[in-house]
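[1] Sequence isn't available, so here's the structure alone:
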């Protein structure tokens, strides 16, 4: 008879009928912040993992696919991005990518939860390195309130939000997009994550309709994100003037997923996704 074997798993219930499980070797943090439950664990397959309210936010192994696509598409579509606002993104990944662009002079990151920032600095140094760049200012406050008071100050806004529940729900609605439109200058662009078209098609299509009420140019693009629901992730790019499919500024420094070819290809939507968007626009 062999000895019995025990192991510990982290399981994310991505829908009522879909879950992702990862074996873990250590629990590094397990706290309730003023806004959400925060968990950091060491996994066998993906290295360190941070989850908020049970949803995976980052893992060491695959976070770059998400952060590079969220940040670089609109930053290279802008002819000269100098001032960048990041809404959310307390882990620092989007800031890390933004400062790879030589033209960027200032990044303002606004996240409501200081504990997320603290956990990233403690457990994810490759991510939080972006927060230490001298061009980056970190503010701990409600981003909805912050954006509401700005006018024509930013070239690019990157919405690196959690799922649209509780305090983050407003980040997917027309009033917020109107505030962002006001905060951007005349050539401004916005990028926002919009979930999986398989598990949350209503979030994608609803957000697209909300953004189209504000921005004259709105396009969907997508990329791989293995530990997010279904592994296929979508984004919205909104613009006042410039077509986000076109590259106008130099490519960033070293990347592992994003490239000029990936930029253009990401706007090529599979037929099912084109049909989904067309149906909801009727």
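    On my side now, so go ahead. Keep in mind that this is a model prediction, so the values were computed, not measured.
[2] hey, let's count contacts and neighbours off CA atoms from now on
    Fine.
[3] Contacts only, for the closest residue to residue 105 other than its chain neighbours.
    Leaving out its chain neighbours, the residue that sits closest to residue 105 by C-alpha to C-alpha, 6 or more residues apart in numbering is residue 82, at 5.1 Å. When contacts are counted by C-alpha atoms under 8 Å, 6 or more residues apart in numbering, residue 82 touches 103, 104, 105, 106, 154, 155.
[4] try 7 Å
    By C-alpha atoms under 7 Å, 6 or more residues apart in numbering, residue 82 lies in contact with 103, 104, 105, 106, 155.
[5] again, but for residue 199
    Neighbours of residue 199 in contact, by C-alpha under 7 Å, 6+ apart: residue 229.
[6] Now with 10 Å, please.
    For residue 199, the contact set (C-alpha atoms under 10 Å, 6 or more residues apart in numbering) comprises 14, 15, 18, 229, 230, 232.
[7] Kindly provide the distance from it to residue 233.
    10 Å (C-alpha to C-alpha, to the nearest Å).
[8] In strands only, show me the contacts of residue 82.
    Using DSSP state E to define strands, the subset of the contacts of residue 82 located there is 106, 155.
[9] Mark which of the contacts of residue 82 are buried, thanks.
    For the contacts of residue 82, a neighbour count by 16 or more other C-alpha atoms under 10 Å gives the buried set as 103, 104, 106, 155.
[10] ok, and the closest non-adjacent residue to the first one?
    What it means is residue 103. residue 82 (5.5 Å).
[11] same check, this time on the last one
    Taking C-alpha to C-alpha, 6+ apart, and ignoring the residues beside it in sequence, residue 155 has residue 188 as its nearest neighbour in space, at 4.7 Å.
[12] Could you verify my assumption that that neighbour touches residue 151?
    No. Contact between residue 188 and residue 151 fails when scored by C-alpha atoms under 10 Å: they sit 11.5 Å apart.
[13] still on that earlier bit, doesn't the residue nearest to residue 155 belong to a helix?
    No. Under the criterion used here (DSSP: H, G, I helix; E, B strand; the rest coil), residue 188 is strand, not part of a helix.
[14] structure B:
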């Protein structure tokens, strides 16, 4: 495009391409290999987007930018935090950019957060180049950062009977030849029914599991439905929700699930504002409210019918 010497081009579907203007060359552009995953490789880029602020791109796909961080991260973290009976122990699978850990640590009853991300490069470079994602939470003594294969970590926890109150899947999307120059992803093995079963064994009976699960729209919904069906075989309660994110070019979807023996509704037992005032130490008034919470779970009828 004339006048755009620096740009990011991303396929978001078989018939859709996302074109984002960069203010200059990539601030960081590196490749990482994972010997424990058959020497799989990943490309990590960090750059300054014209409208979206500094952002992280993995394997050609935008993961998070400064502008969408508050929207995406609260959509991922707040619903499970509001629905869980306790937020004492967290396990974050992925989330190497630090934003999810930052928010988890702001809940008043949080005692420990374990972040397991195989990419040491993402962890180190975002701390250096996008410090707002971390907000210095890497110095919080309640946070343990583990640059390991999360699949192995989950299996070890399940075998030892270790459980957490909230388990967050904050992963890159699974590999997709239609939209990604890297047909394999380091997260592929974590999106299987078997992996979900292992994850469920790591969650307290009244705890909550949450995952981001690709696009959910009238155009593309197959991946979400497939993962949702796998989760329904593992968890008693499974609820879908979504939020539109401009840098993605589509509505990113999430699933919150639990094996709670009682009822499980997306609506917390008290108004969102008053509940957050009790359990959350930060200021979220600009990015979260009762109306926004309800909006996340208000799927269009055509999509809601597919859920059934």
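    It's in. Predicted model only: the values in this text are computed from it and were never measured.
[15] Show me where the second structure has its strands.
    According to DSSP E, the strands that the second structure contains are 7-13, 16-21, 28-34, 40-49, 53-58, 61-65, 89-94, 112-116, 143-146, 164-170, 203-215, 237-245, 250-258.
[16] Mind checking the ones you listed for the one nearest to residue 287 of the second structure?
    If you check each of the strands of the second structure against residue 287 of the second structure by C-alpha to C-alpha, strand 237-245 wins as the nearest, at 12.5 Å.
[17] Specify, as a residue range, where the closest one falls in the first structure.
    Mapped onto the first structure using TM-score structural alignment, strand 237-245 of the second structure spans residues 217-225.
[18] Tell me the gap between the matching stretch and the middle of its chain.
    Taking C-alpha atoms, centre = their mean, to the nearest Å, one finds the center of stretch 217-225 of the first structure at 12 Å from the center of the full chain.
[19] And stretch 162-169 of the second structure, by the same measure?
    Relative to its parent chain, stretch 162-169 of the second structure has a centroid offset of 14 Å by C-alpha atoms, centre = their mean.
[20] And stretch 17-34 of the first structure, by the same measure?
    Centroid separation between stretch 17-34 of the first structure and its chain, computed with C-alpha atoms, centre = their mean, is 20 Å.
[21] In the first structure, where's the longest helix?
    Longest helix in the first structure, counting residues (DSSP state H): helix 63-77.
[22] Give the aligned range of that one in the second structure.
    Under TM-score structural alignment, the alignment places helix 63-77 of the first structure onto residues 69-83 of the second structure.
[23] mean deviation (superposed) between the matching stretch and the first structure, please.
    In the superposition with the first structure, the aligned residues lie an average of 0.9 Å away from stretch 69-83 of the second structure, counting by mean C-alpha distance after the TM-score superposition for the first structure.
[24] How many residues are close by the alignment partner in the second structure of residue 170 of the first structure?
    When the structures are aligned by TM-score structural alignment, the residue of the second structure matched to residue 170 of the first structure is residue 189. Number of residues near residue 189 of the second structure (other C-alpha atoms under 10 Å) recorded here: 15.
[25] from what I can see residue 189 of the second structure touches residue 174, true?
    Yes. Taking C-alpha under 10 Å as the definition, residue 189 of the second structure is a contact partner of residue 174 at 8.5 Å.
[26] For the counterpart of residue 258 of the first structure in the second structure, which non-adjacent residue is spatially closest?
    Residue 258 of the first structure maps onto residue 288 in the second structure, with residues paired by TM-score structural alignment. Once flanking residues are discounted, residue 288 of the second structure sits nearest to residue 74: 7.4 Å by C-alpha to C-alpha, 6+ apart.
[27] Would you check that that neighbour makes contact with residue 283?
    No. The criterion here is C-alpha under 10 Å, and residue 74 of the second structure misses it with residue 283 at 11.6 Å.
[28] Who has more neighbours out of these two?
    For residue 74 of the second structure versus residue 283, neighbours defined as other C-alpha under 10 Å are more numerous around residue 74 (20 against 11).
[29] ok, the more buried one - contacts?
    Applying C-alpha under 10 Å, 6+ apart, the residues contacting residue 74 of the second structure are 68, 81, 99, 100, 103, 104, 284, 287, 288, 293.
[30] Ok, residue 122 of the first structure next?
    Residues in contact with residue 122 of the first structure, defined by C-alpha under 10 Å, 6+ apart, are 28, 116, 128.
[31] Quick check: the first one touching residue 123?
    Meaning residue 28 of the first structure. Yes. Under the criterion of C-alpha under 10 Å, residue 28 of the first structure makes contact with residue 123 at 8.2 Å.
[32] Return every residue with contacts to both of those two.
    Counting by C-alpha under 10 Å, 6+ apart, the residues touching both residue 28 of the first structure and residue 123 are 40, 41, 42, 48, 49, 50.
[33] How about the contacts made by the last one?
    With contact set as C-alpha under 10 Å, 6+ apart, residue 50 of the first structure has these partners: 28-30, 38-42, 56-60, 91, 116, 119-120, 123-124.
[34] same deal with the third one?
    Residue 42 of the first structure is in contact with 10, 22-29, 48-50, 59-60, 123, counting by C-alpha under 10 Å, 6+ apart.
[35] run the last query once more with 6 Å
    With contact taken as C-alpha atoms under 6 Å, 6 or more residues apart in numbering, residue 42 of the first structure is in contact with 24, 25, 26, 48.
[36] Spatially nearest residue to it (excluding sequence neighbours)?
    Nearest residue to residue 42 of the first structure, sequence neighbours excluded (C-alpha to C-alpha, 6+ apart): residue 48, at 4.4 Å.
[37] Identify the residue of the second structure aligned to the one you found.
    Under the alignment (TM-score structural alignment), residue 48 of the first structure maps onto residue 54 of the second structure.
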